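Student: need a 3D model of the following:
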Amino acid sequence: MDDDERAFLDDLLAAPTPSGYEAPGQRVWLDRVEPAADELRTDDYGNAVAVSDGSGPAVAVAGHADQIGLLVREIDDDGHLHVGPVRSVDRTVTRGQGVTVHADDGTVPGVVGQTAIHVREEVDDDASVAEQHVDIGAADGDAARERVAVGDPVTVDGAVTDLQGSRIAGPGMDNRVGMWIAAEAFRRAADADATVYAVSTVQEEIGRKGAGMVGFDLDPDAVIAADVTHALDYPAAPGEKGSDVALGEGPVVTRGSTNHPVLADALRSVAAEDGVDAQVQAAPTHTLTDADTFATSRSGVPSVYLGLPNRYMHTPVEVVDTDDLTAAADLFAGFARSADRYAPFAVDI
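Tutor: Just a heads-up that it's a prediction; the model follows:
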């Protein structure tokens, strides 16, 4: 990943995009793809699409823009914010964390309260996120309501940290890395004969809603959905849920269920031909990514989940290897250039 590509990733990671409030990240993404696009599109909910026109099959690479977070659901008379989780928020991770409330008039810093160990009788590991509160330092409810409002999104703070080699840590890798791949793969594939779509969807974390909107509108011949996947290559990882996926070994082609076999085989073939490192994982029933929704759009769109290895998913210290991102962008670009060899993407019966 060169300095320009890394700067783009950092800009994405700096833009808050809780589900339903993705506009800041979408603006960064659109600015990046615009020079390589023949057309840019957005819809009423904020899904973003870049188009590179060609004479061959229409192939899309998609990443979702939204991240998990919190939403202010009540402001009490003492000035504390009571919040609800935006999808799969880990209650053990949010306690004692710094947060930012994204209010209409600007950002408001706060903390998720955690009773000091000295004065609590026991750790309540069963306390849900909805039982936690955000303290913005307000003197009372009126003072708090002057700064924030019910429905304001909240993100957990955290810095992007360079670890050893090409590995980095921080919050929101899920799914800024997918957004990055969609943009950078599109830029690499500008010379393909295929029509290439880059897509940045909204509201994946709360039901893959944006993919349903975009999939119906575009109706492409094939979709690669770039999203994070679990890298469990660390001590104490749950072995019964594990796989051989590891950081730095390349993007992960998913086989089974939603994942179209012809498309999955095409990606594996392109990886071998182009010398791109790639891994394989199985999805026996579903992927829980936008690939599931793209696959059932209209009368069905051949789709594959391309996973990016990620340690400690849905925490403020998600770890990825930027070499895997680069390899994923290269893989899609190679696939786009050879798409006519594999189209139409249909199972042979």
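Student: okay, CA-based contacts and neighbour counts for the rest of this
Tutor: OK.
Student: now for the helix or strand encompassing residue 175, which elements pack on it?
Tutor: Assigned by DSSP states H and E, residue 175 falls within helix 173-188. Helix 173-188 sits against helix 3-14, helix 23-33, strand 58-64, strand 195-201, strand 222-230, strand 318-321, helix 322-337, with contacts defined as 3 or more C-alpha pairs under 8 Å, 6 or more residues apart in numbering; DSSP states H and E.
Student: rerun that using 6 Å as the cut-off
Tutor: strand 58-64, strand 222-230, helix 322-337 (3 or more C-alpha pairs under 6 Å, 6 or more residues apart in numbering; DSSP states H and E).
Student: deepest of these, which one?
Tutor: Mean neighbour count (mean count of other C-alpha atoms under 10 Å) peaks for strand 58-64 among these, with a mean of 29.
Student: contact partners of the next helix or strand after that one?
Tutor: Downstream of strand 58-64, the first helix or strand assigned by DSSP H and E is strand 69-75. Residues from elsewhere that reach strand 69-75 (C-alpha atoms under 6 Å, 6 or more residues apart in numbering): 18, 81-86, 150-155.
Student: name the nearest residue to residue 233, ignoring sequence neighbours.
Tutor: Closest residue to residue 233 apart from its sequence neighbours, by C-alpha to C-alpha, 6 or more residues apart in numbering: residue 246 at 5.7 Å.
Student: this one next, for a side-by-side:
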Amino acid sequence: MINYSMNSDSIKFLEKYLNEFSPTGDEREGQKIWINHISPYVEKIQTDLYGTAVGIINPDSTYKLIIEAHVDEISWSVNYITEEGIIYVSRNGGSDHQIAPSKRIIIHTEKGFVHGVFGWPAIHTRKSSEEKSPNVDNIFVDIGVSNKTEAINMGVHVGCVITYPDQFFIMNHNYFVSRALDNKIGGFIIAEVAKMLIENSIDLKFGLYIVNSVQEEVGLKGAKMISQTIQPNVAIVTDVTHDTCSPMIDKKIQGDIKCGLGPVIGYAPSIHKNIRELIINTANSKKIYFQRLVSSRYTGTDTEAFAYSNKGVLSALISIPLKYMHTTVEMVHKKDVELTVSLIYETLLAMNNQFFIG
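Tutor: Below is the predicted model:
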């Protein structure tokens, strides 16, 4: 087994990739960074009309295997501007209204970035008997204007995307902290797998399609489109899942998953037993420790988009434990990231050695 370990170049790519904005529906800038990084390690790059990017190794093969992640991050949209210039919002993906008050934001306009904040009434002005919790109906953005005309003159209009400016950092050497780790950490992982294949001169017997999909956060849309285009035989999806050892999470419902204990192999109707068992056998034979998670009906990831497309695609899911999903301080453990790269890489080698079909 070749043990994968992140080096300084890998960290620089991850930081640059995470810090760039890629809100659902406008993932172009983040996708550019990913494409630029993966280009030396693939034979061909293709994109579709909505921005999903694919790096291909051995593109002439008729047997096609996908490893996939998604690039889009949750965000907000300008929904209404009051006469006083206060901005109300709607969700673009599963943005959490409870974390919004006091957060800095950036509004993306044709004139450039407009900075602002999610305001909230001071504690002194709120009556305990009338205490209100933040929700999507009452959170609001203040960009420091006096009226609606000033906001419009700055380029702000209904439909502008709003993102958080929070940046990547490493906590106590082991944890990566950032917004958009869901699921740019997956995009990082599959790019590193492609890099390992080329650096180790692996001669694949199948076509490998490294897919970075768009619009996962609003219904797996990019994966649905690209699956129709590629028509793969196998899809191995990587995404994040909840660290259930964090406070206020019921393990009896959410499962028992912890950061630092390895990648999570999923069980669900959309996950094909043959592919899952091959991944598990690979992990066991290569001594890659892992965790297991059950999803009773669906995984909530792009796995369903591939599994149930075309005439059916043999699909599996490998997830990375994540703390504080859909916040600006999402956290993953460095060791989990490294082990997931190793597991996907070794699984591809196992499939290559036996040219796994069906």
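Student: sorry, back to before: can you tell me which of the contacts of strand 69-75 of the first structure is nearest residue 180 of the first structure?
Tutor: The shortest approach to residue 180 of the first structure among these belongs to residue 18, at 16.9 Å (C-alpha to C-alpha).
Student: map residue 275 of the second structure onto the first structure.
Tutor: Using TM-score structural alignment, the equivalent of residue 275 of the second structure in the first structure is residue 263.
Student: three-state assignment of that match?
Tutor: With DSSP: H, G, I helix; E, B strand; the rest coil as the basis, residue 263 of the first structure sits in helix.
Student: which one in the second structure is aligned with the residue nearest to residue 233 of the first structure?
Tutor: Correspondence of residue 246 of the first structure to the second structure, assessed by TM-score structural alignment: residue 258.
Student: check residue 289 of the first structure too.
Tutor: Alignment note (TM-score structural alignment): residue 289 of the first structure maps to residue 301 of the second structure.
Student: ditto for residue 70 of the first structure
Tutor: Residue 70 of the first structure maps onto residue 76 in the second structure, by TM-score structural alignment.
Student: just give me the neighbour total for its match.
Tutor: By other C-alpha atoms under 10 Å, 25 other residues sit near residue 76 of the second structure.
Student: please apply the same query to residue 249 of the second structure.
Tutor: Neighbours around residue 249 of the second structure, by other C-alpha under 10 Å: 14.
Student: so it, which of the three states?
Tutor: The three-state label given to residue 249 of the second structure by three-state DSSP is coil.
Student: under the alignment, what does it map to in the first structure?
Tutor: Match for residue 249 of the second structure (TM-score structural alignment): residue 237.
Student: and the gap between that match and residue 283 of the first structure?
Tutor: Using C-alpha to C-alpha, to the nearest Å, one gets 19 Å for the distance from residue 237 of the first structure to residue 283 of the first structure.
Student: can you redo the contacts of strand 69-75 of the first structure as CSV with distance to residue 25 of the first structure?
Tutor: Shown next, in CSV, are these (distance: C-alpha to C-alpha, whole Å):
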residue, distance to residue 25 of the first structure
18, 10
81, 25
82, 26
83, 23
84, 22
85, 20
86, 17
150, 22
151, 19
152, 17
153, 14
154, 15
155, 14
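Student: just the buried ones from those?
Tutor: Using 16 or more other C-alpha atoms under 10 Å as the burial test, the contacts of strand 69-75 of the first structure include 18, 81, 82, 83, 84, 85, 86, 152, 153, 154, 155 as buried.
Student: of all the helices and strands packed on helix 173-188 of the first structure, which one comes closest to residue 103 of the first structure?
Tutor: Going by C-alpha to C-alpha, the one of these nearest residue 103 of the first structure is strand 58-64, 22.8 Å.
Student: name the residue closest to the centre of the first structure, please.
Tutor: Nearest to the mean C-alpha position of the first structure, counting by C-alpha atoms, centre = their mean, stands residue 175 at 1.6 Å.
Student: quick one, what contacts the aligned partner of it in the second structure?
Tutor: Mapped onto the second structure by TM-score structural alignment, residue 175 of the first structure lines up with residue 183. The contact partners of residue 183 of the second structure, taken as C-alpha under 6 Å, 6+ apart, are 70, 239.
Student: residues contacting the counterpart of residue 142 of the second structure in the first structure?
Tutor: Residue 142 of the second structure maps onto residue 135 of the first structure when the alignment is built from TM-score structural alignment. Shown in contact with residue 135 of the first structure (C-alpha under 6 Å, 6+ apart): 80, 110, 111.
Student: so which of these is the most crowded?
Tutor: Tallying neighbours with other C-alpha under 10 Å puts residue 80 at the head of those, with 24 neighbours.
Student: residue contacts, that residue?
Tutor: 134, 135 are the contacts of residue 80 of the first structure under C-alpha under 6 Å, 6+ apart.
Student: that one and residue 120 of the first structure, how far apart?
Tutor: Residue 80 of the first structure sits at a distance of 20 Å from residue 120 of the first structure (criterion: C-alpha to C-alpha).
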